[in-house]
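*Asks:* Fold the following.
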Amino acid sequence: MANPISAILVVIVTIFIPPLGVFLIAGCGADLLINICLTCLGYFPGHIHAFYLEYQYFHRRDQARLGTIVQKRAPGVYSENIQSGGQTSYGTVQA
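*Replies:* A predicted model of the protein is given here:
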């Protein structure tokens, strides 16, 4: 893990305000809207969703930094930033 401080800060923010933690890793999109709705329905569903997204993001980021390409999309994740682990890809790579 390259920078554990950023992961710890995102987790601390998520403990208090789950949608803000999702916004920090996913941006403004479907995942944020889903998390806001879940948090309004109950505080714990919002936490579960936010921590799931954060786990996927940091896991995929670490895999990308190790050079491993995760082929399978994470279920229930709509943000390409989370799917790619924050790695920007320019163009398509043919295997």
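*Asks:* from here on, contacts and neighbour counts on C-alpha atoms
*Replies:* Fine.
*Asks:* So which elements touch the host helix or strand of I82?
*Replies:* Assigning secondary structure by DSSP states H and E places I82 in helix 80-83. Contact here means 3 or more C-alpha pairs under 8 Å, 6 or more residues apart in numbering; DSSP states H and E; on that basis helix 80-83 packs against helix 18-26, helix 43-65.
*Asks:* What are the buried residues along the following helix or strand past the shortest one?
*Replies:* As assigned by DSSP H and E, the chain's next helix or strand after helix 18-26 is helix 30-41. Along helix 30-41, the positions that meet the burial threshold by neighbour count (16 or more other C-alpha atoms under 10 Å) are D31, L32, I34, N35, I36, L38, T39.
*Asks:* To compare against the first, here's the next sequence to fold:
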Amino acid sequence: MATPTTSTGASNKLLLAIIAIFLPPLAVALKEGLTGTFWLNLVLTLIFFIPGIIHALLVVL
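*Replies:* Sure thing, here's the model as predicted:
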């Protein structure tokens, strides 16, 4: 049986992964804050959506 912290950690990763697919900059901001990683993801998302999703998933997972 998994401990509650492990279950919560897995739930957070799953939720962040789902957010990363639909709103990549939000997922990166929730994980990293408003750092350079967020701004890079925002630019990637604005240029073309798919690179933003890939970058967000790499950051989140």
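*Asks:* before we move on, back to that, give me the range in the second structure that the helix holding I82 of the first structure lines up against.
*Replies:* Counting by TM-score structural alignment, helix 80-83 of the first structure pairs with no residue of the second structure.
*Asks:* Tell me which residues of that helix come out buried.
*Replies:* N81, I82, Q83.
*Asks:* what's the closest of the buried residues of helix 30-41 of the first structure to F51 of the first structure?
*Replies:* N35 (10.5 Å; C-alpha to C-alpha).
*Asks:* Can you tell me what that closest one aligns to in the second structure?
*Replies:* Per TM-score structural alignment, N35 of the first structure is aligned with N41.
*Asks:* tell me the contacts of the residue nearest the centre of the second structure?
*Replies:* Nearest to the mean C-alpha position of the second structure, by C-alpha atoms, centre = their mean, lies A27 at 3.5 Å. Contacts for A27 of the second structure (C-alpha atoms under 8 Å, 6 or more residues apart in numbering) come out as L16, A17, I19, A20, A56, V60.
*Asks:* count of neighbours near the aligned residue in the first structure for the fifth one?
*Replies:* What it means is A56 of the second structure. The alignment partner of A56 of the second structure in the first structure, by TM-score structural alignment, is A50. Residues near A50 of the first structure, counting by other C-alpha atoms under 10 Å, number 30.
*Asks:* follow-up on the earlier one: wait, isn't the match of N35 of the first structure in contact with P24?
*Replies:* Yes - in this structure, N41 of the second structure is within contact of P24 by C-alpha atoms under 8 Å, at 7.2 Å.
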